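Engineer: My questions concern the predicted model and sequence given below.
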Amino acid sequence: MNFLKKLLAVAVMVASFAMVTACGDGEAENAGEKVDEAVTDAGNAVEDACEDVKESVDAKDKDC
């Protein structure tokens, strides 16, 4: 009987893990990743533009 309880517990854990991993890559996660990428790209573009402006005016402080 003790063996059956352990086996049942393991089966429940495996089933739970399978359900969680199946739902892990959904539409909301993909949308969030695209938003993160867009924000990072926009930040990089602003920094590049700032650096270009500072180089064109020979600014002493090149950090943006």
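Structural biologist: That came through, no problem. Numbering: from 1, shown residues only.
Engineer: contacts and neighbour counts: CA atoms only from here.
Structural biologist: Noted.
Engineer: longest single helix anywhere in the chain?
Structural biologist: The longest helix of the chain (DSSP state H) is helix 27-56.
Engineer: chain center to it: distance?
Structural biologist: With C-alpha atoms, centre = their mean, to the nearest Å as the basis, helix 27-56 stands 15 Å off its chain's centre.
Engineer: buried residues in it?
Structural biologist: By 16 or more other C-alpha atoms under 10 Å, the buried positions in helix 27-56 come out as E51, K54.
Engineer: put this beside the first:
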Amino acid sequence: MNKSILLASLLAAVALSACSKKEEPKVEAPAAVVTPAPEAASEAASAVAEAASSVADAAASAASQ
């Protein structure tokens, strides 16, 4: 009986001490550098245009042979 009361009081003490812990403040990471949307869009459009031109040239040369 004494052991069960001692065990119950120890468990209660541990539970109460765990509840009183405060969380550490979170540190926010700096924001990543992002390329502006118009600049990125124009780079993507030029890459697509170059790829389409290459494909069209390859198709034209293949058709002429």
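Structural biologist: Arrived safely. Since the structure is predicted, the reported quantities are computational estimates derived from the model, not experimental observations.
Engineer: Now do the aligned partner of E33 of the first structure in the second structure against V34 of the second structure, distance only.
Structural biologist: Using TM-score structural alignment, the equivalent of E33 of the first structure in the second structure is A44. According to C-alpha to C-alpha, to the nearest Å, A44 of the second structure and V34 of the second structure sit 15 Å apart.
Engineer: What of K26 of the second structure?
Structural biologist: The spacing between K26 of the second structure and V34 of the second structure, counted by C-alpha to C-alpha, is 23 Å.
Engineer: now A62 of the second structure
Structural biologist: 41 Å.
Engineer: Name the SS class of A29 of the second structure, please.
Structural biologist: Secondary structure for A29 of the second structure, judged by DSSP: H, G, I helix; E, B strand; the rest coil, is coil.
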